[in-house]
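Starting from these lines, generate the structure:
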Amino acid sequence: MRRISVLLCSLFAATTLLWLMAENGEHLKWAYFPIRHYMVQYSGVMAIAAMSVGMILATRLPIFERLTGGLDRAYRLHKWLGISALALGVLHWFWAKGTKYMVQLEWLVRPGRGGQGRSHDTGDGSVISTFLHQNRDLAEIIGEWAFYLLVILIAVSLYKKIRYGSFVKTHKVMGVLYLLLVFHSVVLMRHSYWEAPLGWVLGGLMALGTLAAIYSLAGRIGQNKQLHGTVKQLDFFEHNQVLAIDIDTDQRWPGHQAGQFAFLHFEGEEPHPFSLTSAPTEQGIVSFEVKALGDFTQQLRQRINKGDVVSIEGPYGQFDFQDNQSHQLWIAGGIGIAAFKAQLQQIKQSGSRKPVTLFYSTQQPDERYIQQLQQLATDAGITLHIHDSVQQGLLTTEMICQYCRYWRDSSIWFCGPKRFADALKKGFAKQGISEQRFHSELFEFR
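Below is the predicted model:
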């Protein structure tokens, strides 16, 4: 999360600095309407910058995965950019439209036109400047209604009780709203900004964001990483409600690293991300495990059969088990164990150069599933601890340190629910383990 925070703060700090360089606040009078003039521009600039970067990140291009440390983190940054854009959009609406409503309600008195009234930047009289000036009213109307729709769509995105399929479909409309808000921004942004570094940077971001929006609306995201396979084997574990899926790609799978994931697209459904559990060397067959948690995953067992054609997009992720520590400590919560299975398979085949201890915490222990996991750990030479959180309570840092004698020299690799991760991270921090040694796969994209 630290890298996400740094990237987010860096974007806003750099944009603010560029805006200050482009503005001249020497003659600013500390009264509501003069301040409003600056804040309308500032909040608008910040909002469109956040939306542009968020739109660019949504393309799933490898360069952004490397920059953010994995697609899971790229999407987490995308999420916080959306929340930031919403907050900045509300601020922008308040200064631009809220003020007008307050004047109509006689809560504010607008100063006369003699100096502090509404003034428009008419530019240099060129064709472009004339076009922009003539379309100001249209841009205001488009921006206002696009903002209202944006508020609704971001609220839908953040409300996790809404079906994932509905979330994905409504999210696609964001591209259209973004293009409308780009038009709003280009027309209404101060003309002097385009002559400053702020205009060059913001123009570049909006241009890239526009290409990304068109790329998304054309359905091109992830297409270069897609292939089709056939469901070869299904195995359902009753007690923990996990469905294991083997897919035959006819030797066309490009390969993956242990700890990565891919999107599965079943007919009639939107793509869903799942961890790869097969060994990286098995290029013909790729395996996944799906926990019955949401509406889609709960119905999946009844909806798919052997022989069904499935689209696979991937691989993604950088949960790669690479570090400089002499030992490794793996902790899995629930279906988070799936992220470790491919690495277990790989160690089974090629061996491990460092000792590993794996803790698997589950609320629904399935005897057959655990037997398979124990056999896999034994074959890989990995120490495995099964923790029944219903019988034994929440797995804590103290418990882990008690069972793992070399925890002080270990890197920690975690995949599971966020609250579990936060509790462990805080507990290990108290034990003197730095955050840099705690590696986690972000369990939720929304």
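
Could you use CA atoms for every contact and neighbour count after this?
Noted.

For the stretch 301-446 of the chain, which segments count as helices?
Using DSSP state H, counting those that start in this stretch, the helices found in the stretch 301-446 of the chain span residues 338-350, 367-380, 389-392, 397-403, 418-430.

Out of the ones you listed, which is the most enclosed?
helix 338-350 (a mean of 22; mean count of other C-alpha atoms under 10 Å).

name the helices or strands packed onto that helix?
Judged by 3 or more C-alpha pairs under 8 Å, 6 or more residues apart in numbering; DSSP states H and E, helix 338-350 is in contact with helix 367-380.

Quick one: residues in contact with the helix it packs on.
Applying C-alpha atoms under 8 Å, 6 or more residues apart in numbering, the contact partners of helix 367-380 are Phe237, Leu344, Gln345, Ile347, Lys348, Gln349, Gly351, Ser352, Thr383, Leu384.

would CSV of the residues you listed with distance to Trp95 be doable?
Shown next, in CSV, are the contacts of helix 367-380 (distance: C-alpha to C-alpha, whole Å):
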residue, distance to Trp95
Phe237, 56
Leu344, 56
Gln345, 58
Ile347, 59
Lys348, 62
Gln349, 63
Gly351, 62
Ser352, 60
Thr383, 60
Leu384, 58
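
Please give me every residue in contact with the most centrally placed residue in the chain.
Nearest to the geometric centre of the chain sits Tyr75, at 1.4 Å (C-alpha atoms, centre = their mean). By C-alpha under 8 Å, 6+ apart, the contact set of Tyr75 is Leu57, Ala58, Phe445.

give me the element it is part of.
For Tyr75, the host element (DSSP states H and E) is helix 71-93.

now swap in Leu180 and tell me
Counting by DSSP H and E, Leu180 is part of helix 174-188.

Where is the longest helix in the protein?
helix 32-57 (DSSP state H).

Summarise which helices and strands that one is packed against.
helix 2-22, helix 71-93, helix 174-188, helix 197-217.

Let me have these in CSV, extended by distance to Val309.
Below are the helices and strands packed on helix 32-57 laid out as CSV (distance: least, C-alpha to C-alpha, whole Å):
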stretch, distance to Val309
helix 2-22, 37
helix 71-93, 25
helix 174-188, 29
helix 197-217, 24
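
where exactly do the strands run in the stretch 101-250 of the chain?
226-237, 242-248 (DSSP state E, counting those that start in this stretch).

The structure of the following sequence is requested for comparison with the preceding one:
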Amino acid sequence: MKILLGLLLAIVTVAWGMDVLATGGSSGGTLPWVIRQEALYLSGLLSIALMSLAMFLSTRPAWLETPLGGMDRVYRTHKWAGILAVSFAVVHWLVEEIVGDILKAMVGREGRIPKEQFTGFLEVMRDLAKDMGEWAFYLVLAMLVITLWKRFPYKTWRVVHQAMPVLYLMLALHAAMLAPTDYWTQPVGILIALLGAAGIYGALYSLVGRIGKARRASGTVTAIEQTAPDVLTVSCQLDNHWRGHRPGQFAFIIFDEKEGAHPFTIASADRGDRSISFQIKALGDYTRTLGKRLEVGHAVKVEGPYGRFDMARQDSNAQQIWIAGGIGVTPFLAWLDALQQTSSPVSADLHYCTRDRANDPFVARLEASCAALPGIHLHIHGAQQGETLSATDVVAAQAASRRSEIWFCGPQGLAEKLKHELGRIGQGRFSFHQEAFEMR
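Below is the predicted model:
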């Protein structure tokens, strides 16, 4: 993610710099006004470039899963591209409104960059693009605030977020119409055109409702079980459009078109019969009431599969350490289910962290699965029993002469704690794989 975003920022900055060198930058003004004008251009370029990337990534391009490491990381890149885009848009607005007023007060209007003159239809379109860009900026800024405000209801946020393609098209028009005319004879103009095309494709693809449709299968709910007060097991039978899945992958599920798609990890192995199951934890209004609204035979749509939390990606030369926290055990349930169907020996230490091991619905299933797999050594850590997992426990299980590969799925706080401690005492012998399962 960091490499892609950094590379995009660098390419845009270099293209802008090439234009400055080739044309001498904004001419006809004094240095303070020239600096202000070029800062305005650069911040605007960076903003629309990042927004174009975010809009394209919103189409869930499956071919990017391999280079980016999974659809979860595609979404994380989408999220941060959007955050950075709005941040540069704020800089763009500050340079336009605030810095301009400061310069007027300090050095006066003399020395300002002369505005390019246009007439007729082009002048009308530029005026329209300027107004549209300003209003779209305010709306996008408000959208960022409610996106980062986690207490804002997801259902309402999803509806509001659907306006983003329209806002992007408004901002794309603003960028294209107000860019200096000399840009279109320079590499920076080609870059704007390419990024704009990608963003417009993403916006239109979203507006016509095509996102995910090529990877969507229909089916019915075949079984529902309330395995714990806050955990619902849902099994589904899908039609021939389902392509199968690898253990550890996730899918977007639509139980109700009005609610839209929600991502859940697939908790079962692929048996070739297009049957899948999910372990759904009550984490919000939608999941808390789901059990009351579902019944056997309920129609369902499943989009996917996505993700790279996959046993096939493990390093066979490294010692395997699997760590699950709470509902993060779901991909490991699928892994264990898949291992029951193969004769290939797998050796790993599986650590499961739970609040109360005595009343946890997954403990018995984990114990039964691991009993049939002699290479999997299960460790249950119950917080109420004083058995919290620490990096020391992980290191103690590691062979001194081997590298270890950690596969983690669970709370972010636990992940950060373990990574920090392992970085301090692990002496670089650990590689850490974690699914960034956060779609908002």
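
would you turn the strands of the stretch 101-250 of structure 1 into JSON lines with distance to Ala31 of structure 1 and mean neighbour count?
Formatted as JSON lines, the strands of the stretch 101-250 of structure 1 follow (distance: least, C-alpha to C-alpha, whole Å; neighbours: other C-alpha atoms under 10 Å):
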{"stretch": "strand 226-237", "distance to Ala31 of structure 1": "57", "mean neighbour count": "17"}
{"stretch": "strand 242-248", "distance to Ala31 of structure 1": "62", "mean neighbour count": "21"}
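
Output the residue interval of structure 2 matched by the helix holding Tyr75 of structure 1.
Counting by TM-score structural alignment, helix 71-93 of structure 1 pairs with residues 71-93 of structure 2.

Equivalent analysis for stretch 369-378 of structure 1, please.
The aligned range for stretch 369-378 of structure 1 is 362-371, by TM-score structural alignment.

circling back: any idea which of the helices of the stretch 301-446 of structure 1 gets closest to Leu71 of structure 1?
helix 338-350 (14.5 Å; C-alpha to C-alpha).

buried set for stretch 317-328 of structure 2?
Within stretch 317-328 of structure 2, the residues that count as buried by 16 or more other C-alpha atoms under 10 Å are Ala318, Gln319, Gln320, Ile321, Trp322, Ile323, Ala324, Gly325, Gly326, Ile327, Gly328.

what do we get in structure 1 for the first one?
It stands for Ala318 of structure 2. That one, Ala318 of structure 2, aligns with Ser326 by TM-score structural alignment.

Am I right that that match is in contact with Trp407?
No. Under the criterion of C-alpha atoms under 8 Å, Ser326 of structure 1 makes no contact with Trp407, lying 10.3 Å away.

any shared contact partners between the two?
Joint contacts of Ser326 of structure 1 and Trp407 (C-alpha under 8 Å, 6+ apart) do not exist.

Can you name the residues that contact the residue nearest to Lys130 of structure 2 when sequence neighbours are not counted?
Sequence neighbours aside, His174 is the residue nearest to Lys130 of structure 2 in space, at 5.8 Å (criterion: C-alpha to C-alpha, 6 or more residues apart in numbering). By C-alpha under 8 Å, 6+ apart, the contact list for His174 of structure 2 reads Arg126, Ala129, Lys130, Met132, Gly133.

mind listing what Asp270 of structure 2 touches?
Asp270 of structure 2 touches Gly244, His245, Arg246, Pro247, Ile276, Ala338, counting by C-alpha under 8 Å, 6+ apart.

What remains of these once you look at structure 1?
Compared against structure 1 with both residues aligned by TM-score structural alignment, their matches' C-alpha atoms under 8 Å, the contacts of Asp270 of structure 2 retain Gly244, His245, Arg246, Pro247, Ala338.

Quick one: map the last one onto structure 1.
So the one you mean is Ala338 of structure 2. With TM-score structural alignment as the criterion, Ala338 of structure 2 matches Gln346.

Can you give me every residue that contacts the match of Ala318 of structure 2?
With C-alpha under 8 Å, 6+ apart, Ser326 of structure 1 has these contacts: Lys354, Pro355, Asp409, Ser410.

Using JSON lines, please lay out the residues you listed together with distance to Ala207 of structure 1 and neighbour count.
Formatted as JSON lines, these follow (distance: C-alpha to C-alpha, whole Å; neighbours: other C-alpha atoms under 10 Å):
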{"residue": "Lys354", "distance to Ala207 of structure 1": "48", "neighbour count": "11"}
{"residue": "Pro355", "distance to Ala207 of structure 1": "50", "neighbour count": "14"}
{"residue": "Asp409", "distance to Ala207 of structure 1": "48", "neighbour count": "14"}
{"residue": "Ser410", "distance to Ala207 of structure 1": "45", "neighbour count": "24"}
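
Tell me how far the aligned residue in structure 2 for Val156 of structure 1 lies from Phe88 of structure 2.
When structure 2 is aligned by TM-score structural alignment, the residue opposite Val156 of structure 1 is Ile146. According to C-alpha to C-alpha, to the nearest Å, Ile146 of structure 2 and Phe88 of structure 2 sit 18 Å apart.

who's more crowded, the two?
Phe88 (21 against 17; other C-alpha atoms under 10 Å).

Check the gap between the more buried one and Ser43 of structure 2 for me.
From Phe88 of structure 2 to Ser43 of structure 2 the distance is 5 Å (C-alpha to C-alpha).

What's the match for Pro62 of structure 1 in structure 2?
That one, Pro62 of structure 1, aligns with Ala62 by TM-score structural alignment.

who touches its match in this structure?
Met71, Tyr306 are the contacts of Ala62 of structure 2 under C-alpha under 8 Å, 6+ apart.

With Leu195 of structure 2 instead?
Ala49, Ser52, Leu53.

That one corresponds to which position in structure 1?
Leu195 of structure 2 maps onto Leu205 in structure 1, by TM-score structural alignment.

likewise Ala436 of structure 2?
Ala436 of structure 2 maps onto Leu442 in structure 1, by TM-score structural alignment.

what's the neighbour count on that match?
Neighbours of Leu442 of structure 1 using other C-alpha under 10 Å come to 20.

returning to that earlier point: got the contact list for the match of Ala338 of structure 2?
Counted by C-alpha under 8 Å, 6+ apart, Gln346 of structure 1 has contacts Ala258, Ala279, Pro280, Thr281.

Which of those residues are retained in structure 2?
The contacts of Gln346 of structure 1 retained in structure 2, by both residues aligned by TM-score structural alignment, their matches' C-alpha under 8 Å: Ala258, Ala279, Pro280.

Test my guess that the second one contacts Ala258.
Yes. If you go by C-alpha under 8 Å, Ala279 of structure 1 and Ala258 touch, sitting 6.9 Å apart.

So for the two, which sits in the more crowded spot?
Ala258 (27 against 24).

Phe152 of structure 2 versus the aligned residue in structure 2 for that one, what's the distance?
Alignment note (TM-score structural alignment): Ala258 of structure 1 maps to Pro247 of structure 2. For Pro247 of structure 2, the distance to Phe152 of structure 2 (C-alpha to C-alpha) stands at 33 Å.
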